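Enquirer: only geometry, no sequence info:
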């Protein structure tokens, strides 16, 4: 006899699982269909260039913090030396008063006025005019010296404490800027790694061709454009000897440079000391317009003045561009020109 039992229906839980699985599959298919396409070589390069620019901004701030740290360390050390010498001088002055007290004790007892002289607060004692009549001129002068020395030591200790606090703040800022630079560079490298080896090679060759073209243009102008000064021309000549030297943030040569480290090194070779960072180099001489530029002048770029190079003539700049590149020529039009600086 045939069975008339109804087919077994799926449970509610099973239906729910199947529905969820189907929905997920549809969602994944939809996401795959609408996923962002892989960025092109040009798009990757644009993003990388932006990150390198941001890294250079942080680099100049890093350089400024590092320079400030060095100055504060010298100031703190100088103040510590002054305090140590001042304490020795104060001890000798007090020792002189002690000798007076010893002599009086041997002769029958210490004068009450001299006991006050040996107190820890000579200023309050000097304020008592009536008491001064009990002292000799020599004792009064000794007491005044002690009071002056104590005031000086107090001021120096306070100043040293303030400088130490500034130094700690600067060290913290230095660490933050270093981390920021490293983070930007790591992000840029991660983007570059999304390109094929051939694409990365093509970008590098493109930059090398542009640098060679810039060098040719600058050399073609060498007989036409006269440097603004002998030192400017000599600084540019020194800079040319470093073509191909790698960019390294925070470096000042001679085997690697950042932008302001390169210009500072070039001028140092002709006896001119420039400030460490680009923003300060922007104020190191006379500002001039683009039409006034001569070979050897500094060229300042970007609104916040975070990049600097040497004008090489014929619209070309010799500079240390960014991480991943070497000292090279580049068109002045490749970056937002602000002004030139002529070093007198």
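Expert: Happy to help now that I have it. Keep in mind that what you see is a predicted model, and the values were worked out from it rather than measured.
Enquirer: alpha carbons only for contacts and neighbour counts from here, please
Expert: Will do.
Enquirer: How about the contacts made by residue 212?
Expert: residue 329 (Cα atoms under 8 Å, 6 or more residues apart in numbering).
Enquirer: What residues of whichever helix or strand it is part of count as buried?
Expert: Per DSSP states H and E: residue 212 is located in helix 197-221. By neighbour count on 16 or more other Cα atoms under 10 Å, the buried set for helix 197-221 is 200, 208, 211, 213, 214, 215, 217, 218, 221.
Enquirer: Take this one as well and set it beside the first:
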């Protein structure tokens, strides 16, 4: 395969080192759960786990982290949507308040004018009350008000009712946003726990073993299964070709969970970024990306198609031809090329557009 421009990484090595050190420190002080706790509690004098079992455990932890990352991404997307909706509701409420104030000013001016003329209609005293709607429920009051005044009063009534609805909606949306924030923090902690446990295992591997590690290198991998012969198809569309070019251009960028570019990515964030450069909006999570287009057979894959991995579609890469994908593998690694069969494949999706 032809060489490709590597992503510029000024200062990334230093930042990655700091993150690794912090992750290791957090892992050493945090309470571990599940299999990670068993590793920590193992008898130091007992036999060390063999390399294959370590890789299997590492695969499992990275799978947990990626599943938690996709849930985090979904919660983050929901929180962003809720913030946008809350802002729109607050804007409408502000406009509604302005309209109520304007109508009250007009009615106040009318009352003042009648007062100066000495013919103040008693019902106008009610126009500036806190609840003019109460008086409209009494036909006798409406009958004492002229058509113009009654029309203005009804406008004020409708404006105040609309304003009250908007305030209730904004309050409910704010409460929903607060709950989304709590969920976001919980999912963030779940990612961090899995990554801290994975870092503990990585620290037991030699530099050569870490360099050779591929996600899915253990029993869950599909690389030993026969794969179809891949035809040398072009990209399915001009937009797909642009997305492939965008994905290739960031090879070497670091994996950061929650990242959507332009300098760091998680697996689904890389797909979002690449297709955004082509003018196509993909859903945020890999599970949503699974159904973001047409499913095609693996042997008909074309550059730009999304390859979804594992039964829960918790990982995604972009097919770029030659039996390879570009993907953001896992924390500590960088965006890179890997064989398309590196993990069990769930589906191949060709994005719409």
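Expert: Sure, I can see it. Since the model is a prediction, treat every value here as computed from it, not as a measurement.
Enquirer: Quick check: the two most widely separated of the buried residues of helix 197-221 of the first structure?
Expert: The most widely separated members of the buried residues of helix 197-221 of the first structure are 200 and 221, with 32.3 Å between them, by Cα to Cα.
Enquirer: coming back round to it: reformat the buried residues of helix 197-221 of the first structure into JSON lines and put distance to residue 244 of the first structure next to each item.
Expert: Formatted as JSON lines, these follow (distance: Cα to Cα, whole Å):
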{"residue": "200", "distance to residue 244 of the first structure": "19"}
{"residue": "208", "distance to residue 244 of the first structure": "10"}
{"residue": "211", "distance to residue 244 of the first structure": "10"}
{"residue": "213", "distance to residue 244 of the first structure": "15"}
{"residue": "214", "distance to residue 244 of the first structure": "14"}
{"residue": "215", "distance to residue 244 of the first structure": "12"}
{"residue": "217", "distance to residue 244 of the first structure": "17"}
{"residue": "218", "distance to residue 244 of the first structure": "16"}
{"residue": "221", "distance to residue 244 of the first structure": "21"}
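Enquirer: residue contacts, residue 135 of the first structure?
Expert: Listed by Cα under 8 Å, 6+ apart, the contact partners of residue 135 of the first structure are 113, 114.
Enquirer: Roughly how far does it sit from residue 294 of the first structure?
Expert: Between residue 135 of the first structure and residue 294 of the first structure the distance is 74 Å, computed by Cα to Cα, to the nearest Å.
Enquirer: swap in residue 73 of the first structure?
Expert: With Cα to Cα as the criterion, residue 73 of the first structure and residue 294 of the first structure are 39 Å apart.
Enquirer: Helices of the second structure, residue ranges please.
Expert: Here the second structure has its helices, by DSSP state H, at 12-29, 34-41, 51-117, 133-136, 139-143, 147-202, 207-212, 238-249, 267-277, 286-290.
Enquirer: Where in the first structure does the fifth one fall?
Expert: Which is helix 139-143 of the second structure. Under TM-score structural alignment, helix 139-143 of the second structure corresponds to residues 129-133 of the first structure.
Enquirer: Can you give me the buried ones in that stretch?
Expert: Per 16+ other Cα under 10 Å, stretch 129-133 of the first structure contains no buried residues.
Enquirer: Run a quick neighbour tally on the aligned partner of residue 328 of the second structure in the first structure.
Expert: Using TM-score structural alignment, the partner of residue 328 of the second structure in the first structure is residue 320. The burial count assigned to residue 320 of the first structure is 31, neighbours taken as other Cα atoms under 10 Å.
Enquirer: Residue 338 of the second structure maps to what in the first structure?
Expert: Correspondence of residue 338 of the second structure to the first structure, assessed by TM-score structural alignment: residue 330.
Enquirer: Report the contact partners of that match.
Expert: By Cα under 8 Å, 6+ apart, the contact set of residue 330 of the first structure is 210, 211, 214, 316, 317, 318, 319.
Enquirer: right, and out of those residues, which lies closest to residue 110 of the first structure?
Expert: Distance to residue 110 of the first structure across these (Cα to Cα) is lowest for residue 319, with 76.7 Å.
Enquirer: Now that closest one: closest residue in space, sequence neighbours ignored.
Expert: In space, and not counting its chain neighbours, residue 319 of the first structure is closest to residue 309: 4.5 Å by Cα to Cα, 6 or more residues apart in numbering.
Enquirer: quick one: contacts for that neighbour?
Expert: For residue 309 of the first structure, the residues meeting the contact criterion (Cα under 8 Å, 6+ apart) are 259, 260, 262, 263, 298, 299, 300, 317, 318, 319, 320.
Enquirer: and it, what pairs with it in the second structure?
Expert: For residue 309 of the first structure, the residue aligned by TM-score structural alignment is residue 317.
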